[in-house]
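Engineer: Sequence unavailable; structure follows:
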């Protein structure tokens, strides 16, 4: 890569890091940049996962105040669920032909955008069906765990829009403030990327230069994004997540 291309990859990492900690569609910025530089899709995907790992780390550190508000069993369940799911996703990436699972991604993202958008109304409707309202849901139910694991699989395989999906799963399954859900989502992406990245280092073809340049930008972007995400009003954050997800899906359908 030339000097300007190095700068472009670092800038993509910075922007993707910010997106990791806010709306959760980081790979839709960084992955196309790697493809545009001529890196083969599977190599670009694996290198992108490795390069964005520092963003999730710095983002989770930036959200440490929000994460302290979550019950420890819930945090552990999110980490383990996504990590285990990512193992399956990384295996799929290495075993299946390119594009098999990714072809479903736009439709999965659109579906989860719909869930994110209507989640407050659905939650109120479900609670109104009970004559005696139940307590707040602060632990992972089997259904929430199942869909979180599926999101981990997707994150390990391709990852574009995985943050949107995880926001939908956790936002619908847990009665937590959206900023806390955003923090948990960032931690979930960290778990998935850490496991998938470890597998890719062992067995996948990587462009270490691209991964390193992405990492330089993403470690700063992830921390900056956590502060932006903390200050965004819940309604605005929800709108931005839906918009980002729809744009991502449309771009992937082209």
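Structural biologist: That came in fine, so what should we check first? Every value quoted in this text rests on a predicted model; they were computed, and no experiment measured them.
Engineer: all contacts plus neighbour counts: C-alpha atoms, from now on.
Structural biologist: Fine.
Engineer: The helix ranked longest in the chain: which residues count as buried?
Structural biologist: Longest helix in the chain by number of residues, with DSSP state H as the criterion: helix 178-203. Going by neighbour count (16 or more other C-alpha atoms under 10 Å), the buried part of helix 178-203 is 178-197, 199-200.
Engineer: Kindly report the same for stretch 140-149.
Structural biologist: Residues 140, 144, 145, 146, 147, 148, 149 are the ones in stretch 140-149 that count as buried (16+ other C-alpha under 10 Å).
Engineer: Between these, which sits nearest residue 61?
Structural biologist: residue 148 (21.4 Å; C-alpha to C-alpha).
Engineer: For the closest one, pull up the helix or strand it's in.
Structural biologist: Assessed by DSSP states H and E, residue 148 sits inside helix 142-157.
Engineer: and what of residue 248?
Structural biologist: Applying DSSP H and E, one finds residue 248 within helix 234-253.
Engineer: Alongside the first one, take a look at this:
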């Protein structure tokens, strides 16, 4: 591997870890860098998912107290996330590389629009999920689980923007408690990625040299994200991700 390629991959991992710790959207950086390094689109997607898993596990560990206190409450969400992640990852393994490459610009466009509309999406989900007593109705809770299943399938298949849609699903089932929602998000994201990683590894879709470089850098980026997250407004990082997503979407449509 050339030094410039290794530097590009390390920079993408660093950026992914940083923005994931603050606002989400790191897949924009890692997936695009892996494609630029010469990997086929499906291999780049699988490698990106594996590479950022250690950083996501670290984030989930940071919420271990909240998770331990709400294991029963999150049980259904966890099961749905595992099932959806398995389905999405399996769909990727049986998808033709050329067909997936044609889907990539549309997937990036979808994820970018999600980031741009995320405040309104989450606010709408919270209004849908609440009753007068500030708790979700049975129907709203069931709808939230069905929504989460769809999010998990998308996450297992591609993943960019998954966190934003998941926040909307969790706003329906869990209400307004930020720490509760964030801990549930990290749990569900981790489960989706873990099951997807197993499928990708078994299918032989992972390029390990690139995985190591991006993975180490993403862990470092995750730590820096905590540091900078205390100084930079999350909205600034979110709009940076939106701009990057828009630029990458345009690039992939042109190519």
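Structural biologist: Thanks, I have it. Note that the structure is a prediction, hence the values are computed from the model and not measured.
Engineer: Average separation of the longest helix of structure 1 from the aligned part of structure 2, please.
Structural biologist: Compared with structure 2 after fitting, helix 178-203 of structure 1 deviates on average by 1.6 Å (mean C-alpha distance after the TM-score superposition for structure 1).
Engineer: follow-up on the earlier one: what's the matching range in structure 2 for the helix holding residue 148 of structure 1?
Structural biologist: Mapped onto structure 2 using TM-score structural alignment, helix 142-157 of structure 1 spans residues 142-157.
Engineer: Can you give the distance of that stretch from its chain's centre?
Structural biologist: Offset of stretch 142-157 of structure 2 from its chain centre (C-alpha atoms, centre = their mean, to the nearest Å): 13 Å.
Engineer: centroid residue for structure 1?
Structural biologist: For structure 1, the residue nearest the mean C-alpha position is residue 163 (2.6 Å; C-alpha atoms, centre = their mean).
Engineer: Quick one: the helices in structure 2, in order.
Structural biologist: Shown for structure 2, the helices assigned by DSSP H span residues 3-22, 27-36, 41-51, 53-62, 64-69, 71-93, 97-129, 138-157, 162-174, 178-202, 208-229, 234-254.
Engineer: Go ahead and name everything in contact with the shortest one.
Structural biologist: With C-alpha atoms under 8 Å, 6 or more residues apart in numbering as the test, helix 64-69 of structure 2 has contacts from 74, 179, 180, 183, 184, 187.
Engineer: quick one: contacts for the fourth one?
Structural biologist: Residues in contact with residue 183 of structure 2, defined by C-alpha under 8 Å, 6+ apart, are 60, 63, 66, 67.
Engineer: Relative to residue 54 of structure 2, how far out is it?
Structural biologist: Residue 183 of structure 2 sits 16 Å away from residue 54 of structure 2, going by C-alpha to C-alpha, to the nearest Å.
Engineer: same thing with the second one?
Structural biologist: As defined by C-alpha to C-alpha, residue 179 of structure 2 lies at a distance of 21 Å from residue 54 of structure 2.
Engineer: Check the first one too.
Structural biologist: For residue 74 of structure 2, the distance to residue 54 of structure 2 (C-alpha to C-alpha) stands at 22 Å.
Engineer: try residue 223 of structure 2
Structural biologist: In this view, residue 223 of structure 2 and residue 54 of structure 2 are 12 Å apart by C-alpha to C-alpha.
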